[in-house]
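Student: turn this into a model:
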Amino acid sequence: MIKDDSQDKITIQEHLQELRKRLICSIIVFIIVLMPCYFFSSNIYNILLIPLKKSLDYSQIRDISLIYTDITEVFFVYLKVSILTAIMIAMPFFLWQIYAFIAPGLYKQEKKVFVPYLILTPFLFGFGVFMVYQYIFPIAWQFFLHTSHKSNTLLEIEFMPSVSEYLDLVVQLMIAFGLAFQLPIFLSLSVQFKIISVSFLESKRRLAIVIIFVLASILTPPDVFSQITLAIPMIILYEASILLCKYVHNKKK
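Tutor: Coordinates of the predicted model:
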């Protein structure tokens, strides 16, 4: 018994050492990626501004400048941009480190299940970010600019976007869409590990739609337009997830 206890302790120590090694590797890679990201942070921020600039030109709104109200605001905005960019670039490495840590405790069949999702997870997140940047931002910015520009008020309303507030809005929507595009992975894994079934997903469509709109209201800014632009793709992804789960289920048979 004493021998078994000591072996358990050694095993726990080895796991902790392995975890420590993985964390150190992840931190080192993150710092290495962060340095060039910070160097190009202003360029990255300019890329984020392109949809707004195009919407302003389309709405024929001229002479608009970004403002900042704190002397440190621009520095922290660029720092935030570089950190978030570094996390996105290094995400595949982080996911691989997590998998490499838990892999020894998985069966061979479970490893086969997880490996494709390691590739799909960052791909779908990046695809969600691309979709919101390429299609949702132009539509959303034009909608909001048109609404504000056409409003009838006693005093003139002037658009003066803040450097940090614009970044926060962009990041919030990008993360929301990136997470929303993880829905097929989450549901497919749940079916594969028999937490839920395909028939359950099909029978709970109405409930799923309600939950999707609730999640969209939490993840997006508090306006109906943003909620709908996130909810509709999530509903489509839910239906795509059912098809994916059916395919995986039939393939097992």
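
Student: from now on I want contacts and neighbour counts done on CA atoms only, so please keep to that.
Tutor: Will do.

Student: packing partners for the longest helix seen in the chain?
Tutor: Counting by DSSP state H, the longest helix found in the chain is helix 2-39. Here helix 2-39 touches helix 73-102, going by 3 or more Cα pairs under 8 Å, 6 or more residues apart in numbering; DSSP states H and E.

Student: can you name the next helix or strand after the helix it packs on?
Tutor: Toward the C-terminal end, the helix or strand that comes next after helix 73-102 (DSSP states H and E) is helix 108-131.

Student: still on that earlier bit, buried residues in the longest helix of the chain, which are they?
Tutor: Within helix 2-39, the residues that count as buried by 16 or more other Cα atoms under 10 Å are Leu19, Arg22, Ser26, Val29, Phe30, Val33, Leu34, Cys37, Tyr38.

Student: switch these over to TSV; also include distance to Ile232.
Tutor: Shown next, in TSV, are the buried residues of helix 2-39 (distance: Cα to Cα, whole Å):
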residue	distance to Ile232
Leu19	40
Arg22	38
Ser26	35
Val29	36
Phe30	34
Val33	34
Leu34	34
Cys37	33
Tyr38	35
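
Student: and the angle for the longest helix of the chain with helix 73-102?
Tutor: Calculated by axes from the mean of the first three to the mean of the last three Cα atoms, to 10 degrees, helix 2-39 forms an angle of 150 degrees with helix 73-102.

Student: please give the structure of this sequence too, so both can be compared:
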Amino acid sequence: MSEANSLISHLIELRSRILKALLSVLIVFLCLAYFAQDLYQWLAKPLLDALPDNSSMIATDVASPFFAPFKLTLVLSFFIAIPYVLYQVWAFVAPGLYRNEKRLVAPLLFSSTLLFYTGMAFAYFVVFPLAFAFFTSVAPAGVTVATDISSYLNFVLKLFFAFGVSFEIPIAIILMCWTGVTDAKSLRAKRPYVVVGAFIIGMLLTPPDVISQTLLAVPMWILFEVGVIIGGLYANRNDDEAEDDASRPTV
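Tutor: Next comes the predicted model:
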């Protein structure tokens, strides 16, 4: 009976954490809904700056001018609320973690959020201007570039997600080294395969142009090297702590 009560209490807490996370997204959305049109204009700026003087964005669907900005606002609300959502995840799993695990998980949650935001910022400020300038410059003669607002939104959200997730590579490597799945030495030996894999992933996740693929693949490779270095340092520290614990006299 106690196990059943424990399971029910965990399910109730899980429901509470999920509701709080969803409520945080809703609150942010309500705060941003008034600025939905301005947010979309800000998102479209890299493309608008690259379009020829006689071109503009278009809406091929009747409801697109209304729904596209609000779709952007909803996704942006989730991105903004990610720290609080991750805190709810942390608060739910923390009671079941050991003290050394808590020391690792808390910084990783903060770092993963920061890296995700960094990946999105890199896509907006670096990748978008270069990629859109390339796309508009290769249009055949006589073809007017006029992008649909819904298609553009889906395109940039895909890139935001791709770069945000790709910038999480150091976190994934640290976790693998911490759990013993692999170690820094083995990862260094696989470096050539990682470089090739980064360019393949860049090819799959980005538009079919060399600029976008390279701008995703190169940061992935650099972040892999950073993750290997940090993962190696953390693994060495864990080994030293284990040796110290083993050398302590038992009472």
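
Student: quick one: TM-score?
Tutor: Laid over one another, the chains give 0.90 as their TM-score (TM-score structural alignment, normalised by the length of the second structure), with 239 aligned residues with a Cα RMSD of 1.4 Å.

Student: what lines up with Gln13 of the first structure in the second structure?
Tutor: With TM-score structural alignment defining the correspondence, Gln13 of the first structure maps onto Ile8 in the second structure.

Student: same question for Leu237 of the first structure.
Tutor: In the second structure, Leu237 of the first structure lands on Leu223 (TM-score structural alignment).

Student: please apply the same query to Tyr107 of the first structure.
Tutor: Counting by TM-score structural alignment, Tyr107 of the first structure lines up with Tyr98 in the second structure.

Student: kindly report the same for Phe127 of the first structure.
Tutor: Using TM-score structural alignment, Phe127 of the first structure pairs with Thr118 in the second structure.

Student: now do Tyr68 of the first structure
Tutor: By TM-score structural alignment, Tyr68 of the first structure lines up with Ala59 in the second structure.

Student: same check on Lys54 of the first structure?
Tutor: Using TM-score structural alignment as the criterion, Lys54 of the first structure maps onto Asp49 of the second structure.

Student: number of residues surrounding the nearest residue to Leu219 of the first structure once chain neighbours are set aside?
Tutor: Residue nearest to Leu219 of the first structure in three dimensions, not counting chain neighbours: Ala176, with 5.5 Å by Cα to Cα, 6 or more residues apart in numbering. Ala176 of the first structure is flanked by 21 other residues according to other Cα atoms under 10 Å.

Student: quick one: map Ala176 of the first structure onto the second structure.
Tutor: Aligned partner of Ala176 of the first structure by TM-score structural alignment: Ala162.

Student: please name every helix or strand in contact with the helix or strand encompassing that match.
Tutor: Using DSSP H and E, Ala162 of the second structure falls within helix 149-166. With contacts taken as 3+ Cα pairs under 8 Å, 6+ apart, helix 149-166 of the second structure sits against helix 64-93, helix 99-122, helix 191-205, helix 210-247.

Student: could you rerun that using 7 Å?
Tutor: On a contact count with 3 or more Cα pairs under 7 Å, 6 or more residues apart in numbering; DSSP states H and E, helix 149-166 of the second structure meets helix 64-93, helix 99-122.

Student: reformat these as CSV; add mean neighbour count.
Tutor: CSV is the format used below for these (neighbours: other Cα atoms under 10 Å):
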stretch, mean neighbour count
helix 64-93, 18
helix 99-122, 16
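
Student: now render these as TSV, adding distance to Tyr193 of the second structure.
Tutor: Converted to TSV, those look like this (distance: least, Cα to Cα, whole Å):
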stretch	distance to Tyr193 of the second structure
helix 64-93	32
helix 99-122	23
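
Student: residues near the equivalent of Thr214 of the second structure over in the first structure, how many?
Tutor: Matched by TM-score structural alignment, Thr214 of the second structure corresponds to Ile228 in the first structure. Per other Cα under 10 Å, the neighbour tally for Ile228 of the first structure reads 16.

Student: likewise Lys252 of the first structure?
Tutor: Applying other Cα under 10 Å, we find 8 residues neighbouring Lys252 of the first structure.

Student: what do you get for Ala140 of the first structure?
Tutor: The local packing of Ala140 of the first structure (other Cα under 10 Å) involves 18 other residues.

Student: kindly report the same for Leu243 of the first structure.
Tutor: By other Cα under 10 Å, 15 other residues sit near Leu243 of the first structure.

Student: any idea how far Ser199 of the first structure is from it?
Tutor: Using Cα to Cα, to the nearest Å, Leu243 of the first structure is found at 11 Å from Ser199 of the first structure.

Student: and Val198 of the first structure, what's its match in the second structure?
Tutor: Applying TM-score structural alignment, one finds that Val198 of the first structure aligns to Ala184 in the second structure.

Student: that match contacts Val226, correct?
Tutor: No - using Cα atoms under 7 Å, Ala184 of the second structure makes no contact with Val226, being 10.7 Å away.

Student: between those two, who's got more neighbours?
Tutor: A direct count of neighbours by other Cα under 10 Å for Ala184 of the second structure and Val226 places Ala184 higher, at 23 against 17.

Student: from Phe127 of the first structure, how far out is Thr121 of the first structure?
Tutor: 10 Å.

Student: ok, Lys194 of the first structure next?
Tutor: 27 Å.

Student: how about Tyr166 of the first structure?
Tutor: As judged by Cα to Cα, Tyr166 of the first structure and Phe127 of the first structure stand 21 Å apart.

Student: can you check Gln142 of the first structure too?
Tutor: Gln142 of the first structure is 22 Å from Phe127 of the first structure, where distance means Cα to Cα.

Student: Ala103 of the first structure too?
Tutor: 27 Å.

Student: between helix 210-247 and the helix holding Ala162 of the second structure, find me the angle.
Tutor: Relative orientation of helix 149-166 of the second structure versus helix 210-247 (the same axes, to 10 degrees): 30 degrees.

Student: so which elements touch the helix or strand following helix 149-166 of the second structure?
Tutor: As assigned by DSSP H and E, the chain's next helix or strand after helix 149-166 of the second structure is helix 169-179. In terms of contacts (3+ Cα pairs under 7 Å, 6+ apart), helix 169-179 of the second structure is packed against helix 210-247.

Student: try it again at 10 Å.
Tutor: In terms of contacts (3 or more Cα pairs under 10 Å, 6 or more residues apart in numbering; DSSP states H and E), helix 169-179 of the second structure is packed against helix 99-122, helix 184-189, helix 210-247.
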